[in-house]
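Asker: Just to be clear, the model below is a prediction. Sequence and coordinates:
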Amino acid sequence: MDVTAYLDRIGLPRPATPDDDSLRALSWAHQAAVPFENLSIHLGEPISLDPADLFDKVVRRRRGGFCYELNGLFALLLADLGHAVDRVASRVHRGEGRFGPLFDHLALIVDGRWVVDVGFGRHSSYPLRLDSRDEQVDPGGRFRVIEADGGDLDIYRDGEPQYRIERRPRDLLDFEPACWWQQTWPGSHFRTGPVCSRLDGDDRITLSGRRLIRGSGGASTETVLDSDEAVLAAYRTHFGIELDRVPEPPGS
């Protein structure tokens, strides 16, 4: 891990100590600089969870990724900076009280006190207190951490469940089958269309297919990009991603 290069990628100096304030700063800066994106699936690029490949993609090639990639690599950075990090498997809420399979999502528990997640797309800008059951107000919404059956934890945003965390620590390799499944299963929502999103101040900017969506003060504006050149320029201008062709859903 080239910590200096990684910190340069997210625009921060090396923290003096691995404390709560620096963790907050790292979480926000990572989500502002490194987009949540599924473009590899729509460019025909295989996704590898090998740490060297993740570092090359996110830091050297200045791309983003989805949860297994972003939280997987961020965990290594936090550990190198002196934090205690557990990767935990999560089940994403799918409506009507139903949760997806275990390993549907990778989240982090840091220093035994914080739920940290830089790989869920629209989510909290800052870490969430693991031991608080009170409402936690964040630029991304109003969050709660609620006890679930079997010692699991449910993460709620604005009164709606987001995902259920299993507290057992996992190795990054444990997520490889689910990562492959998300890339290849025809029913995976990651295959329905390309999306790229990052924090933009207290709001987000998102390119979903050909729709450029900007949030501001709780409202959003949407612009449809009517040419491939405009789409590629949006990836370059708003996300720092240089592509030679527009990502398209597999099989399209």
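Answerer: Sure, I can see it. Numbering: from 1, shown residues only.
Asker: Only C-alpha atoms from now on, for both contacts and neighbour counts.
Answerer: Will do.
Asker: Report all helices and strands that the longest strand anywhere in the chain contacts.
Answerer: Longest strand in the chain, counting residues (DSSP state E): strand 160-170. Helices and strands touching strand 160-170, by 3 or more C-alpha pairs under 8 Å, 6 or more residues apart in numbering; DSSP states H and E, are strand 85-92, strand 153-157.
Asker: Buried residues of the following helix or strand past that strand, list them for me.
Answerer: Per DSSP states H and E, the first helix or strand lying C-terminal to strand 160-170 is helix 176-184. Neighbour-count burial for helix 176-184, counted by 16 or more other C-alpha atoms under 10 Å, picks out 176, 178-179, 182-183.
Asker: now swap in stretch 79-91 and tell me
Answerer: Neighbour count says stretch 79-91 has 81, 83, 85-91 buried, by 16+ other C-alpha under 10 Å.
Asker: Quick one: the strands in the stretch 51-200 of the chain, in order.
Answerer: 85-92, 105-110, 114-116, 128-129, 136-138, 141-147, 153-157, 160-170, 195-200 (DSSP state E, counting those that start in this stretch).
Asker: contact partners of the last one?
Answerer: Contacting residues not belonging to strand 195-200 are listed as 28, 31-39, 121, 125, 204-209, 239 [C-alpha atoms under 8 Å, 6 or more residues apart in numbering].
Asker: gap between L23 and E242?
Answerer: Distance, L23 to E242, by C-alpha to C-alpha, to the nearest Å: 29 Å.
Asker: Give the full set of residues in contact with the spatially closest residue to R129 that is not a sequence neighbour.
Answerer: Here the nearest residue to R129 in space, its sequence neighbours aside, is W114; by C-alpha to C-alpha, 6 or more residues apart in numbering that works out to 4.8 Å. For W114, the contacting residues are 127-130, by C-alpha under 8 Å, 6+ apart.
Asker: Output these as a markdown table; include the columns neighbour count.
Answerer: Shown next, in a markdown table, are the contacts of W114 (neighbours: other C-alpha atoms under 10 Å):
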| residue | neighbour count |
| --- | --- |
| P127 | 24 |
| L128 | 23 |
| R129 | 20 |
| L130 | 18 |
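Asker: Distance to G97 added to the residues you listed, as CSV?
Answerer: Formatted as CSV, the contacts of W114 follow (distance: C-alpha to C-alpha, whole Å):
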residue, distance to G97
P127, 25
L128, 22
R129, 24
L130, 22
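Asker: which one of those residues sits closest to R167?
Answerer: L130 (10.7 Å; C-alpha to C-alpha).
Asker: here comes the other one, which I'd like you to weigh against the first:
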Amino acid sequence: MRLEDYLARAEFRGEIAPTLQVLTDLLRAHVTHIPFENLDIQLGRTLTTEPESAFDKIVTRKRGGWCYEQNGLFGWALSEIGFEVTRVAAAVMRSERDRIADANHLTLLVRTKDSGHTWLADVGFGGSMIAPIELRESAHKHNPFRLGLRRTDGHRWQFWEDIGDGEFTFDFFAEPADETALADKCQYLQTSPESGFVQSLVAQIRLPDAHKTLRGKVFSQASAGGIGTRILESPDELVSVLRDIFGIDVPEAAGLWPRIEQRHEELLREKTLTNTYEIRSRSHNQSLG
């Protein structure tokens, strides 16, 4: 594992020092050149929480990855540069999932030598963050996202992001991760039928002022002007979108198309049922009134 190879993969050409400016520039370079993606999970390939595996996949084979890989690799690189890095186990959307959410996300706390402050630096949450956030309550605009940190009642920190369709969050204690818990949850999320990573293909990439996402066969681009979407129509289009938009050259992804179509239809049915239930509930409540 060579730091210079990682820096080349992220297309980072700045100075190398454990400063806030370097942390900011490297985080932005990473999220705008390395996609978030779960193709290997969809293809039944085993992933780990080890930075060495992430380096081989993301740097050597020019792929992307999910939080355990992305933040694992980024944390290793920051440590090599001289930053003080703490790997932290976080819980995505604890409000909906309670304790089952524990350790379902790896994030990083980074201390910079020039500022003396601790910063949340996360390249594995789909690319909403384009600069580190100091570990204090605050709100920021990282177009097209609003995001920030707050304290919760349980004395955890909570990161939140909002692109206009509601908050997406993860919370954490500012302490080193239980690495066994991270490894166990990493295994669970790539094998359990209940896992969203098993159920649906996802790819995301950050632009300086926009964000592109592929979920199943639905491609979307969010910017300050709003969100535009389109539906992919064929396995060939899937392969080309992954390659040309996200930089993920995996021709075998075409074989996932039947499952992607099936999942798309399932989600459409669930949405129809939910909408029908909500309409009936509103009608019932109005009749009671």
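Answerer: Happy to help now that I have it. Everything numeric here is computed off the predicted structure, so don't read it as measured data.
Asker: re the thing from before, any idea how far the residue nearest to R129 of structure 1 is from A148 of structure 1?
Answerer: 17 Å.
Asker: Quick one: map D117 of structure 1 onto structure 2.
Answerer: For D117 of structure 1, the aligned position in structure 2 is D122, judged by TM-score structural alignment.
Asker: Check the burial of its match by counting its neighbours.
Answerer: Counted with other C-alpha atoms under 10 Å, residues neighbouring D122 of structure 2 total 26.
Asker: Identify the residue nearest it in space, chain neighbours excluded?
Answerer: Using C-alpha to C-alpha, 6+ apart and skipping the chain neighbours, the partner closest in space to D122 of structure 2 is T107 (5.6 Å).
Asker: Does the one you found touch V85 like I think?
Answerer: No - the pair T107 of structure 2 and V85 fails to qualify as a contact (C-alpha atoms under 8 Å) at a distance of 10.3 Å.
Asker: And the longest strand of structure 1, how far out from the chain middle?
Answerer: 15 Å (C-alpha atoms, centre = their mean, to the nearest Å).
Asker: Identify each buried residue in that strand, please.
Answerer: For strand 160-170 of structure 1, by 16+ other C-alpha under 10 Å, it's 161-167, 170.
Asker: just stretch 213-233 of structure 1 next, same as before
Answerer: Across stretch 213-233 of structure 1, burial judged by 16+ other C-alpha under 10 Å covers 213-215, 225, 231-233.
Asker: Taking those, tell me the two that lie furthest apart.
Answerer: The most widely separated members of the buried residues of stretch 213-233 of structure 1 are G215 and L232, with 20.5 Å between them, by C-alpha to C-alpha.
Asker: the helices in structure 2, which residues?
Answerer: For structure 2, the helices defined by DSSP state H cover 3-9, 20-33, 39-42, 51-54, 67-81, 94-97, 179-191, 196-199, 235-244, 257-288.
Asker: And the second one, what does it pack against?
Answerer: Meaning helix 20-33 of structure 2. Short answer (3+ C-alpha pairs under 8 Å, 6+ apart): helix 20-33 of structure 2 packs on strand 202-207.
Asker: Show the contacting residues for the counterpart of L149 of structure 2 in structure 1.
Answerer: L149 of structure 2 maps onto V145 in structure 1, with residues paired by TM-score structural alignment. Contact partners of V145 of structure 1, counting by C-alpha under 8 Å, 6+ apart, are 128-134, 153-156.
Asker: export those to JSON lines and tack on distance to L7 of structure 1?
Answerer: What follows is the contacts of V145 of structure 1, written out as JSON lines (distance: C-alpha to C-alpha, whole Å):
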{"residue": "L128", "distance to L7 of structure 1": "22"}
{"residue": "R129", "distance to L7 of structure 1": "24"}
{"residue": "L130", "distance to L7 of structure 1": "26"}
{"residue": "D131", "distance to L7 of structure 1": "29"}
{"residue": "S132", "distance to L7 of structure 1": "30"}
{"residue": "R133", "distance to L7 of structure 1": "32"}
{"residue": "D134", "distance to L7 of structure 1": "32"}
{"residue": "L153", "distance to L7 of structure 1": "30"}
{"residue": "D154", "distance to L7 of structure 1": "31"}
{"residue": "I155", "distance to L7 of structure 1": "28"}
{"residue": "Y156", "distance to L7 of structure 1": "30"}
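Asker: Now which of those would you call buried?
Answerer: Buried subset of these (neighbour count, 16+ other C-alpha under 10 Å): 128-130, 153-156.
Asker: mind giving me CSV with those residues and columns for distance to V58 of structure 1?
Answerer: Rendered in CSV, the data for those read as follows (distance: C-alpha to C-alpha, whole Å):
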residue, distance to V58 of structure 1
L128, 24
R129, 27
L130, 28
L153, 29
D154, 29
I155, 27
Y156, 28
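Asker: would you turn the helices and strands packed on strand 160-170 of structure 1 into JSON lines with distance to H189 of structure 1?
Answerer: Below are those laid out as JSON lines (distance: least, C-alpha to C-alpha, whole Å):
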{"stretch": "strand 85-92", "distance to H189 of structure 1": "12"}
{"stretch": "strand 153-157", "distance to H189 of structure 1": "20"}
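Asker: Tell me which of those sits nearest to P247 of structure 1.
Answerer: Per C-alpha to C-alpha, nearest to P247 of structure 1 of those: strand 85-92, 25.2 Å.
Asker: Translate P127 of structure 1 into the numbering of structure 2.
Answerer: Taking TM-score structural alignment, the alignment pairs P127 of structure 1 with P132 from structure 2.
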